[in-house]
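Undergrad: Would you be able to build a 3D model of this:
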Amino acid sequence: MSLVDYIPGLNPDDEATKWNRRRSAKRAANYVILISMSIMYFFPIFWMAKAALQPRNELYDQTVYYLPQEITFENFRALLVDSQFLTFYANSIIVALGVVAVTIVTSTLAGYALTRVELPGKKRIAQTTIFSYMYPPILLVMPMFLLWYAVGMTNTYVGLILAQSALTVPFSIWLMWQFFQTVPISLEESAWMYGASRLRSFFGIALPMAKPGLIAVAIFAFAVSWNDFTMANILMQEPSMRTLPVGVLFFTESNAVDWGAILSASALIAVPPLLLVYFLQRYLLRGFRVAS
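TA: Next up is the predicted model:
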């Protein structure tokens, strides 16, 4: 006999029914919210892909077609053959991979040092790095341009990689600092007792255990570099050195916009970040969950 049997006027069946109804209503509301958000986020992607596969005359038609009346790859052919899109694509890949490498090396060493080496005010240093990330790129780009121009680093991969790394390294240091705090130092101390050097314990113990954090930093750095417009637009003046966000801008003219080329380019630009996040999402979520 349960407690509810001793309460006058309380029917256990009615209470169970009400609870089940509330649970069903809450679940239905959650599904409605999730479906609505999915439609809101994925509809622009669907519309972009649909428009990229449409003939150019349909793009300027006053009638709205939710599905293409005719599927064509003419927009992609013109983009890949008749423009410098592949050059822009190669530039973006080179710069993004360089930014990822610089960010991982810098943030990993700095984060490890802030958690393992006795430094005066190291906690304040680690917390200060996150505030430097709050400055918008527009405040940094002009001083960087003047400095880069003086030393001859404009229109170079190295110059743009270093400039974009200035946007990714501060947050990545804070992220790795948070993550290395979850790696027990007792494991490294045990290795030291058996004669392992600090360098060996770093590569053999701390770094493998920080793998989710490293992947989270890599995805973050890649995304920032891949989507950066401000730094690339100012530091890369040569047409052959433009990256994708800047290169796509030049598909617009003073009195016309080549929507077929822009939408096709947007579809191809979205492929690498989507694949990267799809295959590494569990590490990304784990890394940011630890940092939070």
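Undergrad: switch to C-alpha atoms for all contacts and neighbour counts from now on
TA: Will do.
Undergrad: Helix or strand: which one has the residue nearest the centre of the chain?
TA: By Cα atoms, centre = their mean, the mean C-alpha position of the chain lies nearest to Ala223, the distance being 3.6 Å. Assigned by DSSP states H and E, Ala223 belongs to helix 211-227.
Undergrad: Equivalent analysis for Leu175, please.
TA: According to DSSP H and E, Leu175 maps onto helix 157-180.
Undergrad: Let's compare: structure for the following, please.
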Amino acid sequence: MSYNTSKSPIERIIDYYVRNVPHATQRRLSTWLFRFLVGATVIVVGFPTYVMLKASIQPELELFSNTFLFVPQNPTLENFAGLFTETSFARFYLNSIVAALGTMVISVVSATLAGYSLTRFSFPGKKRLAQSVLFSYMFPPLLLALPMFMIWRDLQLLNSYPGIILAHSAHALPFDIWLMWKFFQTVPISYEESAWIYGASRLRAMRDVAIPMALPGIIAVSIFSFAISWSDFTFANLLLTQESMKTLPIGMLGFIEQQAVNWGLIMSASVMMALPAFLLVYFLQSYLLRGFSVGGLG
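TA: The predicted structure follows:
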């Protein structure tokens, strides 16, 4: 069999594979290659999580031993117990939960109303306004945090739940509004017009027709807003200076001492910090899929 000398070695190997290997064998090889790539991806992505979980239940002597153990020999919950007995972790956790839930509620309500208005009402400069909203998200948080600190200080919003919730909402809303604007564009207005014909008001048509069909966007906005607040460091570091008002990203800095780093506390705190985000996505995924089916996108 002659080969085209202009082809590269890889191209000749692929050509030989396609021409001479049976199709059944090609399918089996493709399946095993796909499984290998998926498994390799899971290992690469999941290995840091595995190290975090393992280190959180290892005693200090075992954690810093020279021998790497895939499974801890003496698992313990001392690190988790130390979080609540030796540190103010419970207070940091409560502050983060309040800030994240407050940000999620404000962002969902504001973004839903803004996205619906940008889609259903006509006014001068509407398209330019919608595009500029996303552009404002390009500014780094530190650029916004400094003037926000001065404004919040004059309004006496420093070291308060409303202050940090408003700051996180202001940071998350540009993308949330743009996302809801795009989702409401996929909702046919004819469905709302049918509701109007049967006597429904615009508000009721929006509540019973438009919002259920835009549910995937609302769930995505909820998750995004929660994540923005839950992992924020910049705004919380400037606006929350009292020890009793610090959130998790700021409070965990106390685990890094001048002479040493308490890795056991850091890893157990990281597990506790990752848990709410995991549970949020896990329990909302069914509603997300249901929203796709309601919206005719599934």
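Undergrad: Once they're superposed, what TM-score comes out?
TA: Here the TM-score for the pair of chains, by TM-score structural alignment, normalised by the length of structure 1, is 0.89; 277 aligned residues with a Cα RMSD of 2.1 Å.
Undergrad: still on that earlier bit, just tell me what the residue nearest to the centre of structure 1 corresponds to in structure 2.
TA: In the superposition onto structure 2, Ala223 of structure 1 corresponds to Ala227 when matched by TM-score structural alignment.
Undergrad: Quick check: chain neighbours aside, which residue is closest to that match?
TA: Nearest non-adjacent residue to Ala227 of structure 2, counting by Cα to Cα, 6 or more residues apart in numbering: Ala277, 7.2 Å away.
Undergrad: Need the counterpart of Leu279 of structure 2 in structure 1.
TA: By TM-score structural alignment, Leu279 of structure 2 lines up with Leu275 in structure 1.
Undergrad: residues of the helix or strand in which that match is found that come out buried?
TA: Using DSSP H and E, Leu275 of structure 1 maps to helix 271-291. Along helix 271-291 of structure 1, these residues count as buried under the neighbour rule (16 or more other Cα atoms under 10 Å): 277, 281, 283-288, 290-291.
Undergrad: Ser24 of structure 1 pairs with which position in structure 2?
TA: Aligned against structure 2 by TM-score structural alignment, Ser24 of structure 1 finds its counterpart in Arg28.
Undergrad: sec struct for Asp61 of structure 1, please.
TA: Following DSSP: H, G, I helix; E, B strand; the rest coil, the label given to Asp61 of structure 1 is coil.
Undergrad: picking that back up, superpose on structure 1 and give me the mean offset of the helix or strand containing the match of Ser24 of structure 1.
TA: In the assignment (DSSP H and E), Arg28 of structure 2 maps to helix 23-56. Aligned to structure 1 and superposed, helix 23-56 of structure 2 gives a mean residue distance of 1.4 Å (mean Cα distance after the TM-score superposition for structure 1).
Undergrad: helices and strands around that helix, which ones?
TA: Judged by 3 or more Cα pairs under 8 Å, 6 or more residues apart in numbering; DSSP states H and E, helix 23-56 of structure 2 is in contact with helix 263-294.
Undergrad: for the helix it packs on, the distance to its chain's centre please.
TA: Computed by Cα atoms, centre = their mean, to the nearest Å, the separation of helix 263-294 of structure 2 from the middle of its chain amounts to 9 Å.
Undergrad: could you give the angle of that helix to helix 23-56?
TA: Calculated by axes from the mean of the first three to the mean of the last three Cα atoms, to 10 degrees, helix 263-294 of structure 2 forms an angle of 140 degrees with helix 23-56.
Undergrad: Phe251 of structure 1 - how many residues pack around it?
TA: Per other Cα atoms under 10 Å, the neighbour tally for Phe251 of structure 1 reads 17.
Undergrad: residue range for stretch 177-196 of structure 1 in structure 2?
TA: Using TM-score structural alignment, stretch 177-196 of structure 1 pairs with 181-200 in structure 2.
Undergrad: Give me the buried stretch members for that stretch, please.
TA: For stretch 181-200 of structure 2, the buried set under the neighbour-count rule, 16+ other Cα under 10 Å, comprises 181-184, 187, 192, 195.
Undergrad: Over to stretch 52-72 of structure 1?
TA: 52-56, 59, 68.
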